[in-house]
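S.K.: Mind folding the following:
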Amino acid sequence: MKRNFEAIKRIVIKIGTSSLVLPNGKINLAKIDQLAFVISSLMNKGLEVTLVSSGAMGFGLNMLDLAKRPKELAQQQAVSSVGQVAMMSLYSQIFSHYQTTVSQILLTRDVVEYPESLGNVTNAFESLFKLGIVPIVNENDAISVEEMDHITKFGDNDRLSAVVAKITKADLLIMLSDIDGLFDKNPTVYEDAQLRSYVPEITDEILKSAGGVGSKFGTGGMLSKIKSAQMVFENGGQMVLMNGEKPRDILRVLDGAPLGTLFAQK
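M.R.: Below is the predicted model of the structure:
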């Protein structure tokens, strides 16, 4: 299928913790700079871009010089709270180099499930787009909980990015990962694994080919990305799953380059 994104006006870009934090726990400044450049370039072309960014925990561990994620929930929330401030401060600083203003929107699942609060957050997005500001969205990890009668967590930011794509009526969700796209089987196990360049529907075979968990810093896996694509389909959008190693490749993808996996219904 030939890719044509000329009609795309509104984009959601999702980046995971593994793309923002180096294996040694330090912040990947080069990656963030590239991402800011790409998003600013798209904004200058008249597109409206939302960034869904994980990383609060990773930034918090770095700020507090902790080797691993705490086991206790309250401590995890504290680390995420510290990390969210550090992450947004860095985003604001680097985006400003490209004359782009960013804002922060922290969400919990209950916000999008109640009509009044959903309306409020929808209005916030629309107002930011009119002002030419990039909303940077993350789950509110400092207060999100997952209990039987009070579930406020999205589960992971793959799902959150699909929810944000729905709220903002985005034409395209670009999900940056540490893998090149969706393969027909696990490429870390099978040398003959083939990259699927185009997926028109989520079949049982597609679901079976997904599996595994994310990095030590993140929470998502391939299955959550497939389920996110399913949500995007339900809302009439498209999704590209691609390697986030070089964020500038986003520009190539939007120009039609066959990178990653395109999820688009016929």
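
S.K.: C-alpha only now, for contacts and for neighbours.
M.R.: OK.

S.K.: Give me the neighbour count for residue 123.
M.R.: 14 (other Cα atoms under 10 Å).

S.K.: typo on my end, it should be residue 216
M.R.: Neighbour tally, residue 216, other Cα under 10 Å: 12.

S.K.: Would you mind pulling up the elements that the helix or strand hosting residue 40 packs against?
M.R.: According to DSSP states H and E, residue 40 maps onto helix 29-44. Judged by 3 or more Cα pairs under 8 Å, 6 or more residues apart in numbering; DSSP states H and E, helix 29-44 is in contact with helix 17-20, strand 48-53, helix 73-96.

S.K.: Looking at the ones you listed, which is nearest to residue 207?
M.R.: Closest to residue 207 of these, according to Cα to Cα: helix 17-20, at 23.0 Å.

S.K.: quick revisit: can you tell me what sits against the helix holding residue 40?
M.R.: 19-20, 48-49, 91, 94-95, 98-100, 132, 245-248, 250-251 (Cα atoms under 8 Å, 6 or more residues apart in numbering).

S.K.: let's see this one next to it:
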Amino acid sequence: MSPARQAISAARRVVVKIGSSALTSLEGGIDLARLDKLAEAIEARMAAGSDVVVVSSGAIGAGMAPLGLTRRPQDLATKQAAASVGQLALAHAWGTSFARFGRTVGQVLLSADDFARREHHRNAQRTLDRLRSLGAVAVVNENDTVATEEIRFGDNDRLAALVAHLVGADALILLSDVEGLFDGDPRKGPAALVREVRSTADLDGVIVGAGGALGTGGMASKLSAARLAADAGVPVLLAAATSAADALGEGLVGTAFAARPIRLSARKFWVRHAADASGTLHLDAGAVSAVAQRRRSLLAAGITSVTGRFYGGDVVAMVGPDGVVAARGVVAYDSTELEGMLGRSTSDLPSELQRPVVHADDLVAV
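M.R.: A predicted model of the protein is given here:
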């Protein structure tokens, strides 16, 4: 057994994400039989001594059938209407299923803003910790009824990885309608299962696709979530929901992703993954090399232009000449101050403006 699988099998605190396709269908809303089997697998893991937080997709899918919708809505208002119906049904279904084991379920609805704002972040963390200490099962979902297109997580794979960081999880298990990561699309031809991902080198030649009819994820979002979790020092197991008992047991199924050897600090993790970028600094090629490859502080001389309005202490994105984000960091100056500093060497600036624009300690390459 690989070190990643050993860590996942032995993990005391686990986040389990369940995809929409594992819980709902276009024709009948929530599949209660499948949900019950998933609850049984989660209960077995908890009975063995692990704390488990559930991240459950399926609110929009659960609300479609009651509203007479035959395909996943595309407009925001209909998505939110379906979620408002589906969240109630989904929470009730989880509560009823776990009640068989004498467990109480607490629903926690989170938005991207809850991770971007540090005070909201702490409040969510306290809520989840208290639910666990009281013996309740926390079932987390995105607050689809109020989220806008601009502030959405994009998919619950990313939400699950952020929750894993939030609660200090020892493992993240992603359960969906796929057996694991394949080196191609198994629906279109022969493809081999990738059993272990120890580094990005193991992803060479892997081709991934988008999500299905009921979800917004897909393999690309799962790979992104695995990378995010790895930054937090959390190993990831990607497996089929139909193999939930095995995934939550010895963890010998699916694809295991190793955590990075040295996890990002909480501050750098927040800068890279959770904080909203308030503006953009456009860099020349030399500055991109300095911040992204040599991890140097960003100086005014390497900035060609600024986009957006921001203030000292805000998080900004740093973009190279090719338009690709190279890094994110906490800026030391307001956007109005920077306008007169662009392209100037530090020695040419007044003494009060000779600090780095983004210090290396507050900068994370993307």
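
S.K.: Now stretch 68-87 of the second structure: buried residues?
M.R.: 72, 73, 78, 79, 80, 81, 82, 83, 84, 85, 86, 87 (16 or more other Cα atoms under 10 Å).

S.K.: count of neighbours near the aligned partner of residue 118 of the second structure in the first structure?
M.R.: The pairwise alignment with the first structure assigns residue 118 of the second structure to residue 115, based on TM-score structural alignment. By other Cα under 10 Å, the residues close to residue 115 of the first structure number 11.

S.K.: Name the SS class of the residue mapped onto residue 245 of the first structure from the second structure, please.
M.R.: If you follow residue 245 of the first structure across to the second structure using TM-score structural alignment, you land on residue 242. At residue 242 of the second structure the chain is in helix, as set by DSSP: H, G, I helix; E, B strand; the rest coil.

S.K.: Start and end of stretch 188-204 of the first structure, how far apart?
M.R.: 21 Å (Cα to Cα, to the nearest Å).

S.K.: can you pull the contacts of the match of residue 118 of the second structure?
M.R.: Counting by Cα under 8 Å, 6+ apart, residue 115 of the first structure has no contacts.

S.K.: Can you turn the buried subset of the contacts of helix 29-44 of the first structure into a selection I can paste into PyMOL?
M.R.: Provided next is the PyMOL selection string for whichever of those are buried by 16+ other Cα under 10 Å:
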select buried, resi 19+20+48+49+91+94+95+100+132+245+247+248+250
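
S.K.: residues near the residue lying closest to residue 113 of the second structure once chain neighbours are set aside, how many?
M.R.: Of all residues not flanking residue 113 of the second structure in the chain, residue 151 sits nearest, at 7.0 Å (Cα to Cα, 6 or more residues apart in numbering). Per other Cα under 10 Å, the neighbour tally for residue 151 of the second structure reads 13.

S.K.: swap in the one 3 residues further on?
M.R.: Residues near residue 154 of the second structure, counting by other Cα under 10 Å, number 15.

S.K.: do the same with residue 128 of the second structure
M.R.: Residue 128 of the second structure, neighbours per other Cα under 10 Å, totals 23.

S.K.: ok, the aligned residue in the first structure for it - contacts?
M.R.: Superposed on the first structure with TM-score structural alignment, residue 128 of the second structure falls opposite residue 125. Contact analysis of residue 125 of the first structure by Cα under 8 Å, 6+ apart lists 135, 168.

S.K.: Residue 94 of the second structure corresponds to which position in the first structure?
M.R.: Mapped onto the first structure by TM-score structural alignment, residue 94 of the second structure lines up with residue 91.

S.K.: Identify the residue spatially nearest to residue 92 of the first structure, adjacent ones excluded.
M.R.: Nearest to residue 92 of the first structure is residue 102, by Cα to Cα, 6+ apart, at 6.1 Å.

S.K.: I figured that neighbour was touching residue 93, is that so?
M.R.: No. Using Cα atoms under 8 Å, residue 102 of the first structure is not in contact with residue 93; the gap is 9.5 Å.

S.K.: Between these two, which is the more surrounded one?
M.R.: With neighbours defined as other Cα under 10 Å, residue 102 of the first structure and residue 93 compare such that residue 102 has more, 19 against 16.

S.K.: Map that one onto the second structure.
M.R.: So residue 102 of the first structure corresponds to residue 105, using TM-score structural alignment.
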